[in-house]
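Trainee: sequence? don't have it. structure:
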């Protein structure tokens, strides 16, 4: 049995605490979905540690306001904004084409949740799968050379405990035949996000690129706008700074040097479960870490974005 990776941080740790004393001067980071919630706190912590941070956002105006607030709070003027609509592969290609130089940290943070009706991306994909996974897949693959040039880059893929009830259904990824379930489609996209990290790490670790996935915890953000708000018991809820802790741990902590292909929660590696727990609390489903699933999804996604 593989020993789980443990740290001294935990449920209540904040992003600032995780990066206390860490110097990221001379490094560059991209954070998607950086204008609210966990994305802001992730960007804030990375910028405070000295990284140059690019906020990849749909709303450039909101992004510029966020960047200005982060620069003011951290004293780091190197916080920039670039338009990135993950639902549109054309927008992803424009972002990739505009990137120059190395990239040390790619935090695939953006996401949408539980759209009440079946909605499709410009390329005809179910929207949650398109935004949460496929857009991030295209972004990650497109930035691969920049990550390799960094000489020790990290990819961070945000998932959710909702993945545990929903494996990827390869036979109908576009929801052409099965009935649309808002939470089911969300959970499936979050399983795909774990598989993205697993396969990226397998393919690219030899180039110094390591990838991990995580569940940030239950945080009240705009993500829950279609679900009536956060339903997690109060004692299990986090604030955004706590929610960003595991993200920045995987993105920038020296503790994670050489670690990849794993799933974390509360700043520690989560155990692989034999069956789904009540309430979807804690752990990772075996199908989300399965190397065959990861390789198959990569192959299919490559065809989807070509």
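Mentor: Nice, thanks for sending it over. Predicted, not measured: the structure shown is a model, and the values here were computed from it.

Trainee: From here on, just use CA atoms for contacts and neighbour counts.
Mentor: Will do.

Trainee: gap between residue 301 and residue 27?
Mentor: Distance, residue 301 to residue 27, using Cα to Cα, to the nearest Å: 29 Å.

Trainee: Would you agree residue 106 falls within a strand?
Mentor: Yes - assessed by DSSP: H, G, I helix; E, B strand; the rest coil, residue 106 belongs to a strand.

Trainee: Next up, the contacts around it.
Mentor: Neighbour list for residue 106: 29-31, 140, 154-156, 251 [criterion: Cα atoms under 8 Å, 6 or more residues apart in numbering].

Trainee: which one of those is nearest residue 65?
Mentor: Using Cα to Cα, the shortest approach to residue 65 within the contacts of residue 106 belongs to residue 31, at 15.3 Å.

Trainee: Please compare the first structure with the one that follows:
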């Protein structure tokens, strides 16, 4: 039995992805980083490639992906940096990547996402943030299950946010058909879904040697905030009582890379990490820690069943 004790590492909020992976050899390992052409995805991919892994950047904009791949190759000397098209809001695109993948997959970083956008729906009528941040990654990860199982000891990172504290998954109205659309509640419940996915996937797949953890990267100014004004960003920081610290992309990628590679996390899954450590429960008045509803096993199982049904329809 794996101990349930909280995971503590020598690293913290100021650590960089390169620092947490130093001394780890990923030669022979294969990784996918969704959204690997911008923001923290670039630095996540760079750190993994720098440690010797073959890294595929799964991106909507393949031209940007190609430029990023060239940059990572130049800075790491690792020529095994590949690019694959992926639009998480398009089920056909997800299915195409899954169908085209051959061989084992050791590391999957579900990094891509959208945040705070105006009300937008997919062709299925799904709210875009939930469709992209959860359904898209759910379809990708479950579709790659066989490749993950073949790797032996595969790890999946589900990127979440402190915004999960804004809302549980409201199963009665996930897609805002009955209530007025609120971009922040929509984003919040999609980030809660990312944590719940880690809980249920680990429960179902631990026997296959696959662990899934939720990773909160912290506040990083990236293209993710393209729908948010500078005034809104500053107000969010003020309203958090100074609890938001803007980080560099290299620092923002650190927790993902640590959870993807640290020997300390062998066999550890279904947990929530921030600042390169496993925090305690959320304390009111802060933006730190994890909400109890995000780790609720009953909600996690229900979300899995809802997701399977949605993607099968």
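Mentor: Received it, and whenever you're ready, just let me know what you need. Treat the numbers as computed from the prediction; the structure is a model and nothing was measured.

Trainee: Now intersect the contacts of residue 106 of the first structure with the helices, please.
Mentor: 140, 251 (DSSP state H).

Trainee: which among the contacts of residue 106 of the first structure end up buried?
Mentor: Those of the contacts of residue 106 of the first structure that meet the buried threshold are 29-31, 140, 154-156, 251, by 16 or more other Cα atoms under 10 Å.

Trainee: For residue 234 of the first structure, see how far away the equivalent of residue 115 of the second structure over in the first structure is.
Mentor: In the first structure, residue 115 of the second structure lines up with residue 113, judged by TM-score structural alignment. Distance, residue 113 of the first structure to residue 234 of the first structure, using Cα to Cα: 21 Å.

Trainee: The stretch 51-200 of the first structure: helices as residue ranges?
Mentor: Counting by DSSP state H, counting those that start in this stretch, one finds helices in the stretch 51-200 of the first structure at the ranges 60-74, 89-98, 127-128, 135-142, 144-149, 182-204.

Trainee: Can you state the mean residue-to-residue distance of the shortest one versus the second structure?
Mentor: Translated: helix 127-128 of the first structure. Here the mean offset of helix 127-128 of the first structure against the second structure after fitting is 0.2 Å, by mean Cα distance after the TM-score superposition for the first structure.

Trainee: Which pair in the buried ones among the contacts of residue 106 of the first structure has the greatest spatial separation?
Mentor: 140 and 251 (14.2 Å).

Trainee: rewinding a little: can you put the helices of the stretch 51-200 of the first structure in a markdown table and add distance to residue 281 of the first structure?
Mentor: Below are the helices of the stretch 51-200 of the first structure laid out as a markdown table (distance: least, Cα to Cα, whole Å):
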| stretch | distance to residue 281 of the first structure |
| --- | --- |
| helix 60-74 | 32 |
| helix 89-98 | 33 |
| helix 127-128 | 22 |
| helix 135-142 | 25 |
| helix 144-149 | 33 |
| helix 182-204 | 14 |
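
Trainee: okay, these, which one's buried deepest?
Mentor: Stretch with highest mean neighbour count among the helices of the stretch 51-200 of the first structure: helix 127-128 (a mean of 28; mean count of other Cα atoms under 10 Å).

Trainee: Show me what that helix is packed up against.
Mentor: Applying 3 or more Cα pairs under 8 Å, 6 or more residues apart in numbering; DSSP states H and E, one finds that helix 127-128 of the first structure contacts helix 182-204.

Trainee: Contacts only, for residue 66 of the first structure.
Mentor: Contacts of residue 66 of the first structure by Cα under 8 Å, 6+ apart are 34-35, 40.

Trainee: wait, I meant residue 140 of the second structure
Mentor: Shown in contact with residue 140 of the second structure (Cα under 8 Å, 6+ apart): 94-95, 98.

Trainee: Next, count neighbours for residue 238 of the first structure.
Mentor: Residues lying near residue 238 of the first structure (other Cα atoms under 10 Å) number 20.

Trainee: And residue 30 of the second structure, by the same measure?
Mentor: Residue 30 of the second structure: 22 surrounding residues under other Cα under 10 Å.

Trainee: Map it across to the first structure for me.
Mentor: That one, residue 30 of the second structure, aligns with residue 28 by TM-score structural alignment.

Trainee: Enumerate every residue touching its match.
Mentor: 51-54, 102-105.

Trainee: Can you give me the distance of the aligned residue in the first structure for residue 291 of the second structure to residue 278 of the first structure?
Mentor: In the first structure, residue 291 of the second structure lines up with residue 285, judged by TM-score structural alignment. According to Cα to Cα, residue 285 of the first structure and residue 278 of the first structure sit 13 Å apart.

Trainee: So which of the two has more stuff around it?
Mentor: Using other Cα under 10 Å as the criterion, residue 285 of the first structure and residue 278 rank with residue 285 on top: 24 against 7.

Trainee: related to what we said a few turns ago, ok, the contacts of residue 106 of the first structure vs residue 242 of the first structure, which is closest?
Mentor: For the contacts of residue 106 of the first structure, the nearest to residue 242 of the first structure is residue 251 (14.9 Å; Cα to Cα).

Trainee: Correct me if wrong: that closest one contacts residue 155.
Mentor: Yes - using Cα atoms under 8 Å, residue 251 of the first structure is in contact with residue 155, at 6.8 Å.

Trainee: From the centroid of the second structure, which residue is nearest?
Mentor: The centre of the second structure sits closest to residue 159, judged by Cα atoms, centre = their mean, with a distance of 2.2 Å.

Trainee: Can you tell me how far it is from residue 74 of the second structure?
Mentor: In terms of Cα to Cα, residue 159 of the second structure sits 27 Å off from residue 74 of the second structure.

Trainee: Same question for residue 140 of the second structure.
Mentor: Going from residue 140 of the second structure to residue 74 of the second structure by Cα to Cα gives 29 Å.

Trainee: What of residue 80 of the second structure?
Mentor: For residue 80 of the second structure, the distance to residue 74 of the second structure equals 11 Å [Cα to Cα].

Trainee: Give me the aligned partner of residue 159 of the second structure over in the first structure.
Mentor: Counting by TM-score structural alignment, residue 159 of the second structure corresponds to residue 158 in the first structure.

Trainee: for residue 101 of the second structure, that is, sorry about that
Mentor: So residue 101 of the second structure corresponds to residue 99, using TM-score structural alignment.

Trainee: got a list of what its match touches?
Mentor: With contact set as Cα under 8 Å, 6+ apart, residue 99 of the first structure has these partners: residue 143.

Trainee: What segments of the stretch 151-300 of the second structure are strands?
Mentor: Counting by DSSP state E, counting those that start in this stretch, the stretch 151-300 of the second structure has these strands, from start to end: 155-159, 211-216, 219-220, 246-247, 272-274.

Trainee: JSON lines for those strands, including distance to residue 64 of the second structure?
Mentor: Shown next, in JSON lines, are the strands of the stretch 151-300 of the second structure (distance: least, Cα to Cα, whole Å):
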{"stretch": "strand 155-159", "distance to residue 64 of the second structure": "21"}
{"stretch": "strand 211-216", "distance to residue 64 of the second structure": "25"}
{"stretch": "strand 219-220", "distance to residue 64 of the second structure": "20"}
{"stretch": "strand 246-247", "distance to residue 64 of the second structure": "23"}
{"stretch": "strand 272-274", "distance to residue 64 of the second structure": "28"}
